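Trainee: below is the sequence, then the predicted model.
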Amino acid sequence: MTLIKKKNTFKTPQMIVDDIRYGFHRITSQNNPIYSITITNTGCKTTEELRFFLTNKLFNQINKDYKNSFEKLNYLFVIEYPTKVSMGNQIPDSCDVHTHIVLETTISPQHLEYYIQTTFKNPNIHIEDITKRDDKNEYVNYLIKQKDLLTNDNYNYKISI
């Protein structure tokens, strides 16, 4: 069974937060390595543009390349605005959106970085294995810190269970 976020449905900020929490807990309950990936400097100006690159370019390409393998790829991503935007009381230097990804996969971090590098021009990438972290369940709170700014375009997930 595969869990996929429903498109074109209106969701309140609380429904979005609940959906992100649910996706996060489903991913972290799996038995493969879990990575936290942050990608900044994507060159994307809007959540829609970044969501398109993540879904249609990055994850679809990985799924296509590993289609006939035993590799696992479950993901949840949240797209955020710069901190100054979410604080609301400062003029931002840049409105470039960035993303945080929680990824349950058997694909190596080196291969993941390669795919990210080929999807975006000169991105800043931080990949961390959070599989054995005791505080990984607190990470979901970090993902929803901009809950007042989240819309249906700000996140997506695909989880095969």
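Mentor: Yes, it's here.
Trainee: contacts and neighbour counts: CA atoms only from here.
Mentor: Noted.
Trainee: so what touches stretch 8-26?
Mentor: With C-alpha atoms under 8 Å, 6 or more residues apart in numbering as the test, stretch 8-26 has contacts from 76, 102, 137, 140, 144, 147-152, 155, 157, 159.
Trainee: any of these buried? List them.
Mentor: Among these, those scoring as buried are 76, 102, 140, 144, 147, 150-152, 155, 157, 159 (criterion: 16 or more other C-alpha atoms under 10 Å).
Trainee: show me which of those residues is closest to residue 3.
Mentor: Nearest to residue 3 out of those is residue 159 (C-alpha to C-alpha; 5.0 Å).
Trainee: could I get the full set of strands for the protein?
Mentor: Ranges of strands in the chain, per DSSP state E, are 2-4, 34-40, 73-80, 98-105, 124-129, 155-160.
Trainee: to residue 52, which of the ones you listed lies closest?
Mentor: The closest of the strands of the chain to residue 52 is strand 155-160. By C-alpha to C-alpha, the value is 10.5 Å.
Trainee: which elements pack onto the closest one?
Mentor: In terms of contacts (3 or more C-alpha pairs under 8 Å, 6 or more residues apart in numbering; DSSP states H and E), strand 155-160 is packed against strand 2-4, helix 13-28, strand 73-80.
Trainee: could you measure the residue in the chain sticking out farthest from the centre against residue 83, distance?
Mentor: Residue farthest from the centre of the chain, counting by C-alpha atoms, centre = their mean, is residue 89 at 26.3 Å. The spacing between residue 89 and residue 83, counted by C-alpha to C-alpha, to the nearest Å, is 10 Å.
Trainee: repeat that for residue 7.
Mentor: From residue 7 to residue 83 the distance is 27 Å (C-alpha to C-alpha).
Trainee: structure two is appended below for comparative analysis:
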Amino acid sequence: MTLIKKKNAPKSIQTIVDDIIYSFHKITSQNTPIYAITITNTDCKTTEELRFYLTNKLFNRIHKDYKHSLEVLNYSFVIEYPTKVSMGNQIPDNCEVHTHIILGTTISKEHIEYYIQTTFRNPDILIEDITKRDDKMNYANYLIKQKHLLTDDNYNYKIKPS
């Protein structure tokens, strides 16, 4: 059974945090390479716009291209506001949001980067292989650092069983 985030009633901040940590642990417990990816300079101005691009234009396209292969693609992402914005309590209507992605995949790093480059106009991409890092579990805490700003639109995941 595939683990997919469900849209139900609005979730509490604690439920969202638990969801993010749970999806992170599910991905890191599988036997695939794990990449921590940060994408900035997406030209997306809202969390909703970036979430649409990530879910529909990036991950759905990769899934479609690889659905008849043995490749694995499990992901979890969190959308964040710039640090200077997140330090206040109000979110402006228009600001440069960015994303942190945890990707458990057998698809090559180069192919993943290609998909990201062709999804966004001129993104800044940092891809780090964290598969063998001893401290990778600390990354889950990094993903929830803006927990006071998390909403149901700020994250998503899709994880198939191994």
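Mentor: Received, thanks. Keep in mind it's a predicted model, so treat the numbers as computed, not measured.
Trainee: after superposition, what's the TM-score here?
Mentor: TM-score of the superposed chains, computed with TM-score structural alignment, normalised by the length of structure 1, equals 0.96; 160 aligned residues with a C-alpha RMSD of 1.6 Å.
Trainee: that older thread, okay if I get the helices and strands packed on strand 155-160 of structure 1 as JSON lines plus distance to residue 118 of structure 1?
Mentor: Shown next, in JSON lines, are those (distance: least, C-alpha to C-alpha, whole Å):
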{"stretch": "strand 2-4", "distance to residue 118 of structure 1": "25"}
{"stretch": "helix 13-28", "distance to residue 118 of structure 1": "25"}
{"stretch": "strand 73-80", "distance to residue 118 of structure 1": "18"}
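Trainee: which of these sits most buried?
Mentor: Each of these was scored by mean neighbour count; the highest is strand 73-80, a mean of 23, by mean count of other C-alpha atoms under 10 Å.
Trainee: once you drop chain neighbours, what's closest to the spatially most central residue of structure 2?
Mentor: For structure 2, the residue nearest the mean C-alpha position is residue 77 (1.5 Å; C-alpha atoms, centre = their mean). With sequence-adjacent residues excluded and distances taken as C-alpha to C-alpha, 6 or more residues apart in numbering, residue 77 of structure 2 is closest to residue 101, at 4.2 Å.
Trainee: the more surrounded of residue 7 and residue 83 of structure 1?
Mentor: With neighbours defined as other C-alpha atoms under 10 Å, residue 7 of structure 1 and residue 83 compare such that residue 83 has more, 12 against 9.
Trainee: contacts only, for that one.
Mentor: If you count contacts by C-alpha under 8 Å, 6+ apart, residue 83 of structure 1 has none.
Trainee: can you tell me how far it is from residue 91 of structure 1?
Mentor: Between residue 83 of structure 1 and residue 91 of structure 1 the computed distance is 10 Å (C-alpha to C-alpha).
Trainee: just residue 42 of structure 1 next, same as before
Mentor: 20 Å.
Trainee: and the two? which has more neighbours close in?
Mentor: Between residue 42 of structure 1 and residue 91, counted using other C-alpha under 10 Å, residue 42 has the larger neighbour count: 21 against 10.
Trainee: distance of the residue nearest to that one when sequence neighbours are not counted relative to residue 3 of structure 1?
Mentor: Leaving aside its chain neighbours, residue 42 of structure 1 sits nearest to residue 123 (5.3 Å; criterion: C-alpha to C-alpha, 6+ apart). In this view, residue 123 of structure 1 and residue 3 of structure 1 are 29 Å apart by C-alpha to C-alpha.
Trainee: likewise residue 129 of structure 1?
Mentor: 23 Å.
Trainee: hmm, the residue nearest to the centre of structure 2 is touching residue 140, no?
Mentor: No: the pair residue 77 of structure 2 / residue 140 is not scored as a contact, 10.9 Å apart, by C-alpha atoms under 8 Å.
Trainee: show me which residues of stretch 31-43 of structure 1 are buried.
Mentor: Neighbour counts over stretch 31-43 of structure 1 (16+ other C-alpha under 10 Å) mark 32-40, 42 as buried.
Trainee: endpoints of stretch 123-140 of structure 1, how far apart?
Mentor: Its start and end residues considered, stretch 123-140 of structure 1 measures 23 Å (C-alpha to C-alpha).
Trainee: swap in stretch 133-140 of structure 1?
Mentor: 13 Å.
Trainee: what lines up against residue 21 of structure 2 once you look at structure 1?
Mentor: Structural alignment (TM-score structural alignment) places residue 21 of structure 2 against residue 21 in structure 1.
Trainee: so how far is residue 124 of structure 1 from that match?
Mentor: Residue 21 of structure 1 is 26 Å from residue 124 of structure 1, by C-alpha to C-alpha.
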